[in-house]
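[1] Here is my input, please return the structure:
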Amino acid sequence: MAVHPKDKRFKKLIGRKVILPIVNKEIEIIGDEMVDMNFGTGVVKITPAHDPADFETGKRHGLRLDYKVIDKNGFMTEEAGIFAGQDVLTARENIVELLKSKGNLVKVEPYTHKVGYCSRGGCRVESIVSTQWFVKSSELAKKVITGYKKGEFEIVPERFEKTFEDWIYNLRDWCVSRQLWWGHQIPAYYDVKTQELLTVSLDEEAVFAKYGKENVYRDADVLDTWFSSALWPFSVLDWTPENPWELFKKFYPAQVLETGYDILFFWVIRMLLMGYEYTGQTPFKTIYLHGLILTEDGKKMSKSVGNVIDPLDVIEQYSTDALRLTCSIGNTPGNNLSFSLRDVENNSVFLNKIWNVVRFVHANIGEVTDDYSLLRAKMENNWTSFLPHEQWILSRLKSTIDNVTNGMERFNFSDAWQDLVAFTRDEFADFFIEEYKLTKTTTENGRDVLAFTLLSLLKLWHPYIPFATEELYGIVTNGNKEDSKKEWSSNEDWEAKRGVQDKVYDERASEIWVWNSSFRDSSSLMDSEWASLSIVRNKKIEADTLVLFEAIRTIRNIRATKGVKPGELVDMAILAPKKSLDILKENEIIFLGLAKIKEMIITKNKLDDPSIAYAVTGDIELFITIPVNEANTEEEKKRLKEQIENRKEYLRAQDLKLLNADFVRNAPEKIVRIEQDKRAQAADQLKKLEEKFNSLI
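    Predicted coordinates:
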């Protein structure tokens, strides 16, 4: 029995003995700080042979460690006296009856306790001391700790360094023997008669020659699977202590290990232990720990619970790339991801958009026969002489390449994806391709800019959606001329030829096109160089183009709100300062074409005609002539009122930020000034919107 040595109730009893009434045997009372004085009676039983914590306590106090009352089959041993041979549950009931009959039982009450159960058989797990093989991990850890302190490997994200340190600095002996049928059998040999360990050897024939085959038997246990897995980084490279071989010299240590944070201890630390012990080096330079994929409601997936989603079913319905993309984005490094089929469906739809974008580009510019590096050199050497919108897309592409590359190198795949999808959808597809349509007869470099941007996008998207981008790259570059058919075929042909493994379309979409070709071994995107562009971004053109696009978006929103047909042209007047007017005039063809405007009329006065829809973006006031009636006038007032409320809400948020003394004091002066300018512009917009609203009352 154990009590806390500082427990005033019992410390005087330490060293004395009590009688265990079950078997009428004396047992000693010991004092140990592991006892919680405030839990239960403050007195706990110690059974070193049946509890890991009690085993450690027994070692500290020199208790007998092999006093087993339960055998490996779940029956009571001879040490259990009159209960020997009974199963555990029967013995428990009989012990209670015995205590009752002796008058030793005080009371019986329900008690909630943490009890281990087998996940497969559903039965209770009883701990039993046994003879096993151990690795003295604390000794092996010394080399790992030295390498860690020297920075020979890093852990991403950094917050897991604390978890790693908690483990590596407190390693206990590692039990590596398992009583299983499958695994690496332990090469230990025993005397048949005495069961004495004779030797540990990898040369079984030498053991038989020395002791006689009939006189020895091999240990039936196998190594812990994590022990075997820990050898993987160098064992797969033909490594031997005598000769590491060329594969080991070339590929060891690995650059990156990618695995789940839940096996940082079980696998990663064990690989580090073995790697440093046998090779003297870390097995990998970077350890990237990803999160777990959970159910949509944030629970861990489990086959026994029945909430597992079969990835093959998801691939069958949506495609490999849609599933891969869903699992790669939506969270930060090391965090768990709640998996939703809605996200897979949305990503599948977005893949269709990419597919159709490439289809359009291919239809307009044909196959890109120039090498990527040659196109890049042309962009880098001549881009400042291109049309403004061509300079803009290259400047934005430069920003996107840098952001995605940095995100990849920092393992921040989700942030990199956000930049990539914004550029692909909002800038390349929605604006630049439309601009190319309007200027392709007058531009000298538009085709090359479009081709280079498209190839760069396919490279940037490749880590996320490898099947689709590989196929599309082959289409655009005509990677295998013998197998390529110069036609876009329906999804039925694609399904028959390619199967579901790299399906990239949504079966429910109304108009989907794919390329019908076999896999190309040559001109592989996977083997090509990463996207790059060595230019200095033109932030002035980016800012000017943003003014243009905001005006176009605003007009498009008004047209949609008013129910104007997509192809119908409308009249429009603009009231704006010279700087903004110059931007619109310089891009007049694009502005009129994308906004579907008949003519851009410059006015110096506000127009108060009730048939005119009003909007303000930045310092530009837009007056769009749309046939209206009394009902539409009320609709216009409602629309303006919503914009007024939005501006007021934005101003309230800006005021809170700018009135925050900590923000003003700690933020860079440039940032504070930008926020002040935003507030001033929003206040000016609010004033103009209110004036227009009041004119309609």
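[2] For the rest of this, base every contact and every neighbour count on C-alpha atoms.
    OK.
[3] Can you point out the buried residues in the longest helix belonging to the chain?
    When the chain is parsed with DSSP state H, its longest helix is helix 630-658. For helix 630-658, the neighbour count (16 or more other CA atoms under 10 Å) marks 632-633, 636-637, 639-640, 643-644, 647, 651, 654, 657-658 as buried.
[4] For those residues, could you give me TSV that also reports distance to T369?
    Formatted as TSV, the buried residues of helix 630-658 follow (distance: CA to CA, whole Å):
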residue	distance to T369
N632	53
T633	55
E636	52
K637	55
R639	50
L640	51
Q643	49
I644	53
R647	50
L651	53
Q654	52
K657	53
L658	54
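[5] Now for those residues: which two are most distant?
    The largest separation in those, counting by CA to CA, is between N632 and L658 at 38.7 Å.
[6] Now the element after the one helix or strand N557 maps to, going C-ward?
    Here N557, judged by DSSP states H and E, is contained in helix 539-562. Reading on from helix 539-562 to the C-terminus, the next helix or strand found by DSSP H and E is strand 570-575.
[7] So which elements touch that next one?
    Counting contacts by 3 or more CA pairs under 8 Å, 6 or more residues apart in numbering; DSSP states H and E, strand 570-575 packs against strand 597-602, strand 620-625.
[8] Let me know which of those is the nearest to M271.
    strand 620-625 (62.6 Å).
[9] The stretch 301-450 of the chain: helices as residue ranges?
    311-318, 320-328, 341-365, 372-382, 388-409, 413-422, 433-439, 446-461 (DSSP state H, counting those that start in this stretch).
[10] centre of the chain versus the third one, how much separation?
    Meaning helix 341-365. Centre-to-centre, helix 341-365 and its host chain are 23 Å apart (CA atoms, centre = their mean, to the nearest Å).
[11] Next, the second sequence, to be compared with the first:
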Amino acid sequence: MKAIELEKAYDPKSFEDRIYSQWKESGAFQPEKPKDPSEKPYVIVIPPPNVTGMLHLGHGLNISLQDIVIRFHRMRGEPTLWVPGTDHAGIATQNVVEKKLKARGTSRRELGREKFLEETWKVKQEHHEIITRQLSRLGASVDWSRERFTLDEGLSRAVRDVFVTLYERDLLYKGNYLVNWCSSCGTALSDDEVEHEETSGKMYHIRYPYEDGTGFVELATTRPETLLGDTAVAVNPDDERYKHLIGKTVILPLANRPIPVIADAYVEKDFGTGVVKITPAHDPNDWDVGKRHDLPVINILTPDGRLNDSVPEKYRGMTVKEARKAVLEDLTEAGFFIKDEDITHAVGHCYRCNTVIEPFLSEQWFVRMKPLAEKALAAWRKGDVIFYPKKWENTYQHWLENIRDWCISRQLWWGHRIPAWYCETCGKTTVARENPDRCAHCGSAQIEQDPDVLDTWFSSWLWPFSTLGWPEETDDYKTYYPTTALVTAYDIIFFWVSRMIMAGLEFTGQVPFRDIYIHGLLRDKQGRKMSKSLGNGLDPLELVDEYGADSVKFTLAFMCAQGQDLLVDKESFKLGSKFANKIWNASRYILMNLEGRNMTENPPLLPVDTWIYGRLNGAARAMNDALTSYRYNDAALTAYEYFWNDFCDWYVEATKLSMRSGDDAEKDRATTVLLDVLAESLRLIHPLLPFVTEEIYEKLPNTKGLLITARYPEYREDRTNPRIDGEFSFLQELIRMIRTLRSECTITPDKKVRVLIRLSGGFAHGKFLQDNTDLAKLLAGIGELEITDAGGEGFSRPEGSIGLVGNGFEAFVYIADAADMVFLKQKFTKDLEKDRKFMTSLQSKLANGNFTRNAPAELVEGEKRKLEDALKRTEKLESYIRDMA
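    Purely as a prediction, here's the structure:
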């Protein structure tokens, strides 16, 4: 064989794009159809990113985790499908386009619906190309031939079919209800689309005078401007302070309108003054109170967030902020204002534009969720869906048990237009799968389609089956549905995960996936959520440019422990970069030394070869266990420790004995085994670092085809050899102890040390050590090695040596031959003094009851571990100093 050259420096830019194109063009991303019905495919549908968004590092995490398990199952020989796609993101996309139009001096109203949608499709296409490129750069092995978009023809057909089906099953209704309203986006939002932020505000105390002039009642509110829509004042029926007021009438300040005092258990006696204003059109709880007491409902706002004609003329046209200021001034002037107090309270904001949400009375379409939720809860209780980690089951259960009806209509133009037509002649509604040309009830041609569109999530909740061709019985739907797994972040359990399960059960009769892996959120090192406003976000493509896609993917997997958020900064990704470099450099060394070597068939194995196959076997079992249960960090740690420690630091180093021998047959044997172990190691690591492993794998003389479709290593019982494992563990313990002592004594690698090893009587691994003295000398930097089992009272530690005690042996290292003993004794004495002081401070800290009682348990345990480590260090240093005396 000839030596194979890898570039001296690991440079992912030189091969990542090329390899991705190679994978894509080879058809490796497309699954082979199952050969028989019993062969279950592994299927994931991608959580579709918003088509107008740029992928952030959160997407990078989500994509990386999916890619890892997809590659793993593909290599196991399972028909594996990863469906890509994007979401039309109604509110977000319309906002982007409207901003562009505003910059051009026009608006959607001026353009009209048809022209506006043409502009929006152009923006969609531009951003879609960017997202496609980003996914490719991250190495996402998605099946591009099956890519979908939530507004494509097939998904639009599925959306309409579902809307009509819900209507036919009486699970859909339209009515005037209180909704969350974003005045900036000009649309209703569901409860889940409102983000509550802790905000500084005030509690305003106001007098409402009795109609009979005998006094007033004091109440407190955070939104004084809404009093213009009050229709009652409420007290708790059991509140002795106010029982005499129930049934009385008060005059509404500024509006000069009489309103009743009512009793309702909703009022908390201990909150504020124990009296609350009731504004049914502008507070969800007040809405419920209003329905119970049949109160009038007065909407005081326009859709653009200004006060309407239901308020006194002075306030009409004001924004909410302007009205609050004017109302407070007028209340003060009229003597109704008492005081205000500073408070912090949760205020709802639009999840897209961050505008403060106003409860708003509006006519909207709703889905009755309770019947759907009951099926989803039953499926979870039966074990049809499994959460990883299980703690998210509680969130799922709580939300479904307390679910409210879903407002699905949005006052937008971009999206799936609601398939409902209103008849001007008879006033009835026609809901249809195909566009009608006349009313289904009276036959009139005077019908007009609802101008609103459906909530974006209405198409997303159908994603697992609509992407596969449903409602048609397509081959893909029959083959790949239900899908296998969903990988997503915990912040959309309500938005998406629960609704997909409800939709799957309602429309296909099956849960849409079995495994639900919920990963944490990315945060900066201070624990803050990454955001544009804080300026602490990281661009995944910038990281790919600097470190390579493999480094990004491996680092994210390594840090992704189940149930925990990830605290990262740019420096974090050096971890993955160093590991990719290690794989590159180790492989480069092996390939550089192939000159003149020949491959041999069925080469015999030395004990060290048997040992590395055993370590590889154990790593394969651990990797299989970790990736089938979505323990990404365990998989990454296993790969790291096996390749860096077992393969590189021990096995590759050990093979240098064979390579330095004068026996060509031995060199050929060792090279053959080494290349075989390397090839299998690359297969083991591929899901976590696909690019670098593929680049190296295709250059190996003992491999054929692409690594992406090679077989993943599986655990084999015949590779387990407990005797060899035990013998090599003993050898590693001995070598580590000598290496550590060399390091502590600052003995340079070029200096060889003399070592005497004294074995305990009956020690089981004595022969192994005798047979492998050359290996021990190579790995521990030993020049002269003597082994004895001499014991008894006549034995004494050799002069000029330091003794090390291991399991069944003592090793005496002749330090005096390689180091300055006077200097070392001074160094160890100084280190010992420093450690004793450290121990004293730790003991004092742990003896302090205030610390042990009040500090977090993990902090206390950490200090205890530090004390144990310091104790071990002092004992070791004391033994060194004794030996040097």
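[12] Put one on top of the other, what's the TM-score?
    The TM-score (TM-score structural alignment, normalised by the length of structure 1) is 0.80; 610 aligned residues with a CA RMSD of 3.5 Å.
[13] tilt between the longest helix of structure 1 and helix 539-562?
    140 degrees (axes from the mean of the first three to the mean of the last three CA atoms, to 10 degrees).
[14] ok, the spatially most central residue of structure 2 to G317 of structure 2 distance?
    The residue lying closest to the centre of structure 2 (CA atoms, centre = their mean) is H519, at 3.3 Å. Look at H519 of structure 2 and G317 of structure 2: by CA to CA, to the nearest Å, they are 46 Å apart.
[15] just so I have it, where are all the strands in the stretch 201-350 of structure 1?
    Ranges of strands in the stretch 201-350 of structure 1, per DSSP state E, counting those that start in this stretch, are 216-218, 222-223, 254-260, 284-290, 293-294, 337-338.
[16] Turn the ones you listed into CSV, including distance to K59 of structure 1.
    Compiled in CSV, the strands of the stretch 201-350 of structure 1 are given as follows (distance: least, CA to CA, whole Å):
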stretch, distance to K59 of structure 1
strand 216-218, 30
strand 222-223, 26
strand 254-260, 36
strand 284-290, 37
strand 293-294, 42
strand 337-338, 44
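[17] List just the one of the ones you listed that sits closest to T57 of structure 1.
    Nearest to T57 of structure 1, of all the strands of the stretch 201-350 of structure 1, is strand 222-223, at 27.5 Å by CA to CA.
[18] hmm, back to that, Throw the helices of the stretch 301-450 of structure 1 into TSV and include distance to Q681 of structure 1 and mean neighbour count, thanks.
    Below are the helices of the stretch 301-450 of structure 1 laid out as TSV (distance: least, CA to CA, whole Å; neighbours: other CA atoms under 10 Å):
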stretch	distance to Q681 of structure 1	mean neighbour count
helix 311-318	45	16
helix 320-328	39	22
helix 341-365	35	18
helix 372-382	36	15
helix 388-409	24	20
helix 413-422	25	19
helix 433-439	29	17
helix 446-461	34	22
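[19] Could you double-check that W461 of structure 1 lies in contact with T469?
    Yes. If you go by CA atoms under 8 Å, W461 of structure 1 and T469 touch, sitting 7.0 Å apart.
[20] Quick check: neighbours shared by these two?
    Common contacts of W461 of structure 1 and T469 (CA atoms under 8 Å, 6 or more residues apart in numbering): none found.
[21] count of neighbours near T221 of structure 2?
    Residues near T221 of structure 2, counting by other CA atoms under 10 Å, number 18.
[22] do N73 of structure 1 as well
    The tally of other residues near N73 of structure 1 (other CA under 10 Å) stands at 8.
[23] cool, and P566 of structure 1?
    P566 of structure 1 is flanked by 11 other residues according to other CA under 10 Å.
[24] From I597 of structure 1, how far off is it?
    Distance, P566 of structure 1 to I597 of structure 1, by CA to CA: 11 Å.
[25] Would you tell me which one of the helices and strands packed on strand 570-575 of structure 1 is buried the most?
    Among those, strand 620-625 has the highest mean neighbour count (mean count of other CA atoms under 10 Å), at a mean of 20.
[26] Contacts only, for the counterpart of S587 of structure 2 in structure 1.
    By TM-score structural alignment, S587 of structure 2 lines up with V358 in structure 1. By CA under 8 Å, 6+ apart, the contact set of V358 of structure 1 is L454, L472, V476.
[27] go on, K59 of structure 1?
    Residues near K59 of structure 1 by CA under 8 Å, 6+ apart: L65.
[28] Aligned counterpart of it in structure 2, please.
    In structure 2, the residue paired with K59 of structure 1 is K291, using TM-score structural alignment.
[29] With E427 of structure 1 instead?
    Counting by TM-score structural alignment, E427 of structure 1 corresponds to D646 in structure 2.
[30] for that match, what are its contacts?
    I612, R615.
[31] how far away is it from S729 of structure 2?
    Taking CA to CA, one finds D646 of structure 2 at 11 Å from S729 of structure 2.
[32] S156 of structure 2 too?
    S156 of structure 2 is 62 Å from S729 of structure 2, where distance means CA to CA.
[33] Please apply the same query to S26 of structure 2.
    According to CA to CA, S26 of structure 2 stands 44 Å off from S729 of structure 2.
[34] And L166 of structure 2, by the same measure?
    From L166 of structure 2 to S729 of structure 2 the distance is 65 Å (CA to CA).
[35] for P687 of structure 2, same thing?
    Separation of P687 of structure 2 from S729 of structure 2 (CA to CA) stands at 29 Å.
[36] And these two? Which one has more around it.
    Neighbours around P687 of structure 2 and S729, counted as other CA under 10 Å, are more numerous at P687. The numbers are 29 against 13.
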